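> Kindly generate the corresponding structure for this input.
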Amino acid sequence: MEHKNTSKLKKNKCQNIDKAMRIQEVIERVAISRSKIYDLSNKNLFPKPFKVKGTKMVRWRESEIQNWLEAQYDE
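Okay, here's the model as predicted:
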């Protein structure tokens, strides 16, 4: 019985994990150039990327990109 509850908890935690988007995916989603994305991000006008631990790669959280897009339509 306890085993089933544990697997349910694990499943729920996985559902809350954001997709880590690559720059090309972000460009396609928001229709803004790579340089403009970094420019806006440096000015705190666009979500900042995070570094993937142990690598030189950066990614964006899908939920942050979606929230940013929705905020653009709210204005």
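
> contacts, neighbours, all on C-alpha from now
Fine.

> measure residue 75 to residue 38 for me?
22 Å (CA to CA, to the nearest Å).

> same check, this time on residue 67
Using CA to CA, we find residue 67 at a distance of 17 Å from residue 38.

> Second chain to compare with the first, below:
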Amino acid sequence: MTQTELQNHRARLLSIKEVAQLAGVSTRTIRRYHDMGILPPPIRLAGLSLLKWRQGDVINWIDDQADER
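Next up, the predicted model:
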């Protein structure tokens, strides 16, 4: 994977369902983590109530959680 492809991959925006699948938890758990401030901050798309997370931020967060165990 080239550097540009890697950057594009990490910048991809994920839905709550995709974050849950990547983290191996339910969407309800992701909502709870968000409410508790445990997750990286999401991006709120202009004019929409949808929350999206940068894939790179989520991957880094998952890696950090694994390191703490």
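
> TM value for the aligned chains?
Once superposed, the chains reach a TM-score of 0.73 (TM-score structural alignment, normalised by the length of the second structure), with 62 aligned residues with a CA RMSD of 1.8 Å.

> Quick one: classify the equivalent of residue 28 of the second structure over in the first structure as helix, strand or coil.
Matched by TM-score structural alignment, residue 28 of the second structure corresponds to residue 35 in the first structure. Secondary structure, DSSP: H, G, I helix; E, B strand; the rest coil: residue 35 of the first structure is helix.

> which residue is nearest the middle of the second structure?
For the second structure, residue 58 is the residue whose C-alpha lies nearest the centre (CA atoms, centre = their mean; 3.4 Å).

> Please identify the nearest residue in space to residue 17 of the second structure, excluding sequence neighbours.
Spatially, and ignoring its direct neighbours in sequence, residue 17 of the second structure is nearest to residue 27 (5.8 Å; CA to CA, 6 or more residues apart in numbering).

> Am I right that the one you found is in contact with residue 20?
Yes - under the criterion of CA atoms under 8 Å, residue 27 of the second structure makes contact with residue 20 at 5.3 Å.

> any idea where the strands of the first structure begin and end?
Taking DSSP state E to define them, one finds strands in the first structure at 20-21, 50-51, 58-61.
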